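Student: here are the coordinates; sequence isn't available:
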């Protein structure tokens, strides 16, 4: 009986974990550059190789490139191939993202919609850029639309040696691991994809698949809950007979 309760409990925890991942995918279907979470299940066995339940975890993040959507804004970009944009949080920590929805603020700084500044190697001070439109080349050079020989700065891309080492921070942002080499497009330009100006990379979360996963996982949760309830009722009956 206790083994059945344990199996039911592990089933509930596994289903809840997957529901959390599915909910995150659904919530970010329209988040530019978001990468969907994939949950795997593993059977638990005791010493006698008897089923003892299951466990789940985010097996991996699906880093497959999403579709590109056109945008009229100069600082909207997508990366065609390997690479992540770098942004800084309020404490100066580097975060990586595929969301290229940036804009130039009134003070001249370039940031995303959350106010996180984009990592740029500035060759000309921001205050000297003026209000002219800019062109962004495939290798990240930011040049004045009025004078294309005037390189104002260069957007730096990043790529970890192991994608699975990235720590998800939510909303398509990731924290690089300090234990895994992190390459940048200044010293290792050949391993990076091209920047496409006037495009945004859409989320790669599949809304249809996510809804199917949600329905099947909810049913699995209900079955596990029913198994626990039924076992508990049987144990109460047995305990009543013993008295």
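Tutor: Right, received. Where do you want to start? Worth saying up front: this structure is predicted, and the values here are computed from it rather than measured.
Student: alpha carbons only for contacts and neighbour counts from here, please
Tutor: Noted.
Student: Nearest residue to the middle of the protein?
Tutor: residue 172 (3.8 Å; C-alpha atoms, centre = their mean).
Student: which residues touch residue 65?
Tutor: Applying C-alpha atoms under 8 Å, 6 or more residues apart in numbering to residue 65 gives the contacts 80-81, 201, 204.
Student: just checking, the residue nearest to the centre of the chain touches residue 98?
Tutor: Yes. Residue 172 is in contact with residue 98 according to C-alpha atoms under 8 Å; the separation is 7.1 Å.
Student: So what's the residue count around the residue nearest to residue 133 when sequence neighbours are not counted?
Tutor: Of all residues not flanking residue 133 in the chain, residue 145 sits nearest, at 5.5 Å (C-alpha to C-alpha, 6 or more residues apart in numbering). Neighbourhood size, residue 145 [other C-alpha atoms under 10 Å]: 13.
Student: Does anything pack onto the top strand by length along the chain? Which helices or strands?
Tutor: In the chain, with assignment by DSSP state E, the single longest strand is strand 51-61. Under the contact criterion of 3 or more C-alpha pairs under 8 Å, 6 or more residues apart in numbering; DSSP states H and E, strand 51-61 touches helix 2-27, strand 37-45.
Student: What residues does residue 146 make contact with?
Tutor: By C-alpha under 8 Å, 6+ apart, residue 146 lies in contact with 132-133.
Student: With residue 139 as the reference, measure out to it.
Tutor: Computed as C-alpha to C-alpha, to the nearest Å, the residue 146 to residue 139 distance reads 19 Å.
Student: which residues are common contacts for residue 172 and residue 98?
Tutor: With C-alpha under 8 Å, 6+ apart as the test, residue 172 and residue 98 both reach 32-34.
Student: Check it against this one:
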């Protein structure tokens, strides 16, 4: 009966963690680019009371007899499904229709951002596409990190393979963003120019990214990042850029409230296991009076 008490304690701890994850999901239901979490459980080791026996000439086989010792936390996954798109009519709000992620960085961005010697550049990834123009005309995120893209050549009419910050020069009249991420503008003389092209990072295992807060993700040893940045619409899987809109959270409130009820009842059931085991121990104590 003491085993049942420890099993109940393990269940309570796990459901408490599940409720923590659900609470974080609900708190971020309106957070741009947020990816919800999901908790899974695993059973702990089992104590073998009797081992399995194989069949003989005179009788059949016998299955093992084991008593489980509770549950343990299996995983806390990041679910990278597409969030719904909200129209904002802000040309610097970008949404991605696909699996790619925006790349934002601080410091001097080298021509090849993933090359050796580029370790001093702080690189983050995000699905939140609310960008702004700073005082110098660079496209930045709310934390001031530069949006990384492919650079235009010296004549501003073609895109190179070099990486860098995307800048709209002083005195430009208007700009537009195409679905392939190309940012064009009209300069002060009325001539059309190209500022650059938004670059996207692609991961074979996006749930392997680590959340860093502020809608940012960090690369990890299990994310499977592609060695090169991708061009929207051109490279398969990267996706297309949709201007004037934002990708919102992929949290489904109906699902979260259902999971919350399940976690609450599971927590209550495990507390009942502990109180029932305690009552049985009390009966044993009271056998001798």
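Tutor: In hand now; what should we look at? Computed from a prediction, not measured in an experiment: that's the story for all the values here.
Student: Can you say which of the contacts of residue 65 of the first structure are buried?
Tutor: Neighbour-count burial (16 or more other C-alpha atoms under 10 Å) is assigned, among those, to 80, 201, 204.
Student: measure the equivalent of the second one over in the second structure to residue 32 of the second structure for me?
Tutor: Just to be clear, that refers to residue 201 of the first structure. The alignment partner of residue 201 of the first structure in the second structure, by TM-score structural alignment, is residue 247. Using C-alpha to C-alpha, we find residue 247 of the second structure at a distance of 6 Å from residue 32 of the second structure.
Student: any residues in contact with both of those two?
Tutor: Contact with both residue 247 of the second structure and residue 32 is made by residues 127-129, according to C-alpha under 8 Å, 6+ apart.
Student: tell me the secondary structure for residue 150 of the second structure?
Tutor: Secondary structure state of residue 150 of the second structure, per DSSP: H, G, I helix; E, B strand; the rest coil, is strand.
Student: In space, what's closest to whichever residue in the first structure pairs up with residue 88 of the second structure - neighbours in sequence excluded?
Tutor: Mapped onto the first structure by TM-score structural alignment, residue 88 of the second structure lines up with residue 71. Residue nearest to residue 71 of the first structure in three dimensions, not counting chain neighbours: residue 198, with 4.8 Å by C-alpha to C-alpha, 6+ apart.
Student: Tally up the residues packed near that neighbour, please.
Tutor: Residue 198 of the first structure has 20 neighbouring residues, counting by other C-alpha under 10 Å.
Student: In this structure it contacts residue 79, no?
Tutor: No. Using C-alpha under 8 Å, residue 198 of the first structure makes no contact with residue 79, being 11.1 Å away.
Student: Can you give me the buried ones in the longest helix along the first structure?
Tutor: Ranked by residue count and defined by DSSP state H, the top helix of the first structure is helix 207-242. The neighbour-count check on helix 207-242 of the first structure (16+ other C-alpha under 10 Å) flags 207, 210, 213-214, 217-218, 220-221, 224-225, 227-228, 231-232 as buried.
Student: quick one: contacts for residue 270 of the second structure?
Tutor: 8-9, 11-12.
Student: Equivalent analysis for residue 171 of the first structure, please.
Tutor: 28, 31, 34.
Student: do the same with residue 43 of the first structure
Tutor: Counting by C-alpha under 8 Å, 6+ apart, residue 43 of the first structure has contacts 51-55.
Student: are any of these buried, and which?
Tutor: Buried among those by 16+ other C-alpha under 10 Å: 52-55.
Student: Span of stretch 142-158 of the first structure from start to end?
Tutor: 17 Å.
Student: do stretch 185-197 of the second structure as well
Tutor: 12 Å.
Student: repeat for stretch 160-178 of the first structure
Tutor: End-to-end span of stretch 160-178 of the first structure (C-alpha to C-alpha): 10 Å.
Student: what's the answer for stretch 144-153 of the first structure, then?
Tutor: Taking C-alpha to C-alpha, the first and last residues of stretch 144-153 of the first structure lie 10 Å apart.
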